[in-house]
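# Below are the sequence and a predicted model for it; my questions follow.
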Amino acid sequence: MAGIGVLALQGGVVEHLEHLQRLGVGATPVKKAADLDGLAGLIIPGGESTCLRRLLHLYELDEAIAERFRAGLKLWGTCAGAILLAKRVVDGDPGLALIDIEIARNAFGSQLASFNTVADVPAVAAAPIPLTFIRAPKITALGPGVRSLLRIDDYYAAAEDDAILVTAFHPELTPSLAFHRYFATKCGIATVEADEVDWRPGDWTRYAPLPR
């Protein structure tokens, strides 16, 4: 059965894998092009976008991801992953450049400006969703065919087109499974019910270590 991969070069990899596992979704760390085989979707996690862009090129994954995307692979970029997927980066060079958005890096300032909030995202879940922003970007403009999922003040915090989801925040660092469930549905993958009440950051240490 097709599963979802998480780009495992740098950033919040294990937390994404754990959220997918809680939903009963097959979760695969992706370190080389062959790891993309058989996947329905790929999550590009938060981290440092310049570092991730260089590692993608070094491991020849940039072209492999673009090729699989053209063949139907769904993509989700969180924070730095959203920067890599954007066609226009206000203060830097584009990476994979696969979704028609404009994005500004480190738009809130330093690490000290990181914050938590809660927002209603009706397309994703009926209940309010907790959001964690860490040195987050702002999505400043959407091109044709890109839909806003969440707008806050003067920026978009989440958006999508038919094949790509982007979020400026880190859903993997909250108890909520809403965005992971939403992406699984976008990939055509069924999920199971899972309890979110007792989860806290660090619970992923109960799971098997990331394969080397």
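Cool, got the structure.
# switch to C-alpha atoms for all contacts and neighbour counts from now on
Will do.
# Hmm, residue 113 is touching residue 135, no?
Yes: the pair residue 113 / residue 135 is scored as a contact, 6.9 Å apart, by CA atoms under 8 Å.
# which one of those two has more residues nearby?
Counted by other CA atoms under 10 Å, residue 113 and residue 135 do not tie: residue 135 has more neighbours, with 23 against 13.
# For the more buried one, give me its contacts.
Contacts for residue 135 (CA atoms under 8 Å, 6 or more residues apart in numbering) come out as 106-111, 113-114.
# Now do residue 46: how many residues are near it, please.
As a burial measure, residue 46 scores 28 neighbours (other CA under 10 Å).
# Next: residue 127.
By other CA under 10 Å, neighbour count at residue 127 equals 11.
# Cross-check the contact I'm expecting between it and residue 120.
Yes: if you go by CA under 8 Å, residue 127 and residue 120 touch, sitting 6.8 Å apart.
# and stretch 41-56, how far from the chain's centre?
Its chain's C-alpha centre and that of stretch 41-56 lie 10 Å apart, by CA atoms, centre = their mean, to the nearest Å.
# Included below, for side-by-side comparison, is a second structure:
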Amino acid sequence: MTRKIGILALQGAFREHSQALESLGCEVAEVRKPGDLDGINGLIIPGGESTTMGKLLQVDDLGEKIKRLAKNNLPIFGTCAGMIVLSKNIEGSDQYRLGLMDVTVQRNAFGRQIASFETDLEIPALGQGPVRAVFIRAPYIKNVAPNVGILAEYEKKIVFARQGNMIASAFHPELTKDRRVHQYFLSIVDEQLAK
């Protein structure tokens, strides 16, 4: 069965996610307006600029449709800015967000662009061996509600979490050849499709 995964393509690093998903046999739909969400089995909200993304999500009520789909258990994966947009609370900011994950996020938590870095993360949910994680002006999760599972931390900061059908990472798995994070998201998609 072919899974059709939407990628929010308003701005940011959506092409690399497309390539990752296509390499795993998925059909990809670029999402720019509400109708593009029809018929998808999952949605990725990529990195980019969260303030800009928030403004664009308000056009034609695109964000409201994503919220409705999330309430109907559509699997959603947010990376970097996508994690910010998914969060209920953004430290020191009232910018638009979807508010779907019960987390508080700190923006640019590791510093500006010059503070971008790569590191190896242990992520037990993905199996054996470290995951190379690329952090670019990355946020992190300051705190989580009890219904949110912590999947990975870096220097005691939460950088990967799951709540039901949603996952969020502070890093960019699409920028490496390791497909385990995308495969993990697709396993959530498959669980939902099996229901």
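It's in. Fair warning: this is a prediction, and the values are worked out from it, not measured in the lab.
# How about the contacts made by the residue lying closest to residue 4 of structure 2 once chain neighbours are set aside?
Distances taken as CA to CA, 6 or more residues apart in numbering put residue 27 closest to residue 4 of structure 2, at 4.6 Å, once the chain neighbours are dropped. Residues near residue 27 of structure 2 by CA under 8 Å, 6+ apart: 2-5, 21.
# List the ones among those that fall in helices.
With helices defined by DSSP state H, the entries of the contacts of residue 27 of structure 2 inside them are residue 21.
# List just the nearest of the contacts of residue 27 of structure 2 to residue 165 of structure 2.
The closest of the contacts of residue 27 of structure 2 to residue 165 of structure 2 turns out to be residue 5 (CA to CA; 13.9 Å).
# how many neighbours does the closest one have?
Per other CA under 10 Å, the neighbour tally for residue 5 of structure 2 reads 26.
# List the buried residues of the longest helix anywhere in structure 2.
Once structure 2 is assigned using DSSP H, the helix that runs over the most residues is helix 180-193. Of all the residues in helix 180-193 of structure 2, those buried under the rule 16 or more other CA atoms under 10 Å are 181-182, 185-186, 188-190.
# Tell me the gap between that helix and the middle of its chain.
Going by CA atoms, centre = their mean, where helix 180-193 of structure 2 is centred and where its chain is centred differ by 13 Å.
# Same check on stretch 67-85 of structure 1?
Computed by CA atoms, centre = their mean, the chain-centroid distance of stretch 67-85 of structure 1 equals 8 Å.
# now swap in stretch 90-100 of structure 1 and tell me
Stretch 90-100 of structure 1 sits 15 Å away from the centroid of its parent chain (CA atoms, centre = their mean).
# list the contacts for the most centrally placed residue in structure 2?
Centroid check for structure 2 by CA atoms, centre = their mean gives residue 78 as the closest residue, at 1.1 Å. Neighbouring residues of residue 78 of structure 2 by CA under 8 Å, 6+ apart: 44-47, 84-86, 167-169.
# top of the residues you listed by neighbour count?
Neighbour counts for the contacts of residue 78 of structure 2 peak at residue 84, which has 37 neighbours (criterion: other CA under 10 Å).
# Confirm that one sits in a helix?
Yes: under DSSP: H, G, I helix; E, B strand; the rest coil, residue 84 of structure 2 sits within a helix.
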